[in-house]
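> Structure for this input, please:
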Amino acid sequence: MEDKLLLKTNEGFTLIELLFTLLLLSLFLSLPIFYFQSQDKTIQKQTIEQFKHDLVYAQHVAMTEGKVATVRFEDNTLILFVDQKEKRRVVYPTNVEIEPVTIKLEDVSFLGNGHPRKSGSWDVRTEHFHVRFTVQIGKGHIVYRQQ
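The predicted model follows:
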């Protein structure tokens, strides 16, 4: 009689219980993958917006100091020069590729009154975004549009 009771207590799990457990485990393990992908897109979008803000900052520095402000970009770093002296250096957290369309980024500079020395466009690419920046002649508005 004791042998029959002992056998009934050691039955184990059914196939349905094991499959349900594996399903839950795989769902919990896949959630971080989706989270990190969406976070990566957010970081890249913020990087593009920061890039625009840095260009506007260069324009404002030129106006407030009344000197020529020039922008350089190398190795995911934007460098702002005022009167050929380095004023600010911004390192971007994601890989950014810049391709000239009608103007090189090295040719982007703002005169002491805030007007651009040259107008034109260039493409900025990240893993998830392709954006075209344009510096407009006149007041030097800086706009970007998703491609």
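> CA only for contacts and neighbour counts going forward, please
OK.
> In the chain, where's the longest helix?
helix 15-65 (DSSP state H).
> Give me the distance from that helix to the chain's centre.
9 Å (C-alpha atoms, centre = their mean, to the nearest Å).
> How about the contacts made by Gln59?
By C-alpha atoms under 8 Å, 6 or more residues apart in numbering, the contact list for Gln59 reads Ala69, Phe110, Gly114, His115.
> structure for this one too, so we can compare:
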Amino acid sequence: MLKDKAAYSQAGYTLTELLITLSIFSMLVLLPMIYLPTSMNTYKTKEIADQFKEDILLAQHLAMSHGEIVTIKFFGPQKEYRIFGSKVYLVRPFADENMVFSSHSLPGIQIQFLENGNPRYSGTMHLDIQKEKYAYTILLGKGRVHYRKL
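Coordinates of the predicted model:
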């Protein structure tokens, strides 16, 4: 009889202890899954904003290297923008379906670079991606494109 009691006391954990441990472990595993999508959206919008700035600089470099006026024109219904001069150099679909370009102080909803790389007009335009808003400032002179998150 004494041997049986000793065997039961060293058998292991109770069902309650196992359930508490498993519930704590499952909460620790699920917490990153809850917070990860919000940080991924922020990262995605920043990458889209960076890519658009690089495309503006690409248009400027194409204008200087080909010696022609290069335009970035936005097509809202098709959800794309195009970089073209004498031919179409780049057609980029919007990376997010909720992207909206709007002119703040630029005349029209396009950006043009002259043969020497200077922009035809200076000003600011806005890019809305989901709940984030970015302002792109195009200054007169070569290589001066700034953007910031509003």
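> Please report the TM-score between the two superposed chains.
The TM-score (TM-score structural alignment, normalised by the length of the first structure) is 0.80; 140 aligned residues with a C-alpha RMSD of 2.5 Å.
> if we can go back for a sec, want to throw the contacts of Gln59 of the first structure into a markdown table with distance to Glu2 of the first structure and neighbour count?
A markdown table is the format used below for the contacts of Gln59 of the first structure (distance: C-alpha to C-alpha, whole Å; neighbours: other C-alpha atoms under 10 Å):
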| residue | distance to Glu2 of the first structure | neighbour count |
| --- | --- | --- |
| Ala69 | 91 | 30 |
| Phe110 | 93 | 27 |
| Gly114 | 94 | 24 |
| His115 | 95 | 21 |
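> Among these, which ones are in strands?
With strands taken from DSSP state E, the overlap with those comprises Ala69, Phe110.
> Excluding chain neighbours, give the residue nearest to Gly138 of the first structure in space.
In space, not counting the residues next to it along the chain, Gly138 of the first structure is nearest to His115; the distance is 6.2 Å by C-alpha to C-alpha, 6 or more residues apart in numbering.
> Quick check, central residue of the second structure?
Nearest to the geometric centre of the second structure sits Thr45, at 2.2 Å (C-alpha atoms, centre = their mean).
> Determine the number of other residues adjacent to the residue lying closest to that one once chain neighbours are set aside.
Spatially, and ignoring its direct neighbours in sequence, Thr45 of the second structure is nearest to Ile129 (6.4 Å; C-alpha to C-alpha, 6+ apart). The local packing of Ile129 of the second structure (other C-alpha atoms under 10 Å) involves 23 other residues.
> got it, and the one 4 residues further on?
Here the neighbour count serves as a burial measure; for Lys133 of the second structure (other C-alpha under 10 Å) it reads 17.
> Isn't it up against Lys149?
Yes. Counting by C-alpha atoms under 8 Å, Lys149 is a contact partner of Lys133 of the second structure at 6.0 Å.
> Chain neighbours aside, what residue packs nearest to His126 of the second structure?
Ala135 (4.6 Å).
> Where does the helix or strand in which that neighbour is found end up in the first structure?
Assigned by DSSP states H and E, Ala135 of the second structure belongs to strand 132-138. Using TM-score structural alignment, strand 132-138 of the second structure lines up with residues 129-135 of the first structure.
> Show me what counts as buried in the matching stretch.
For stretch 129-135 of the first structure, a neighbour-count test (16 or more other C-alpha atoms under 10 Å) marks Val131, Arg132, Phe133, Thr134, Val135 as buried.
> got those as a markdown table, with distance to Leu18 of the first structure columns?
Below are these laid out as a markdown table (distance: C-alpha to C-alpha, whole Å):
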| residue | distance to Leu18 of the first structure |
| --- | --- |
| Val131 | 48 |
| Arg132 | 52 |
| Phe133 | 54 |
| Thr134 | 58 |
| Val135 | 61 |
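> Farthest-apart pair in these, please.
Val131 and Val135 (13.3 Å; C-alpha to C-alpha).
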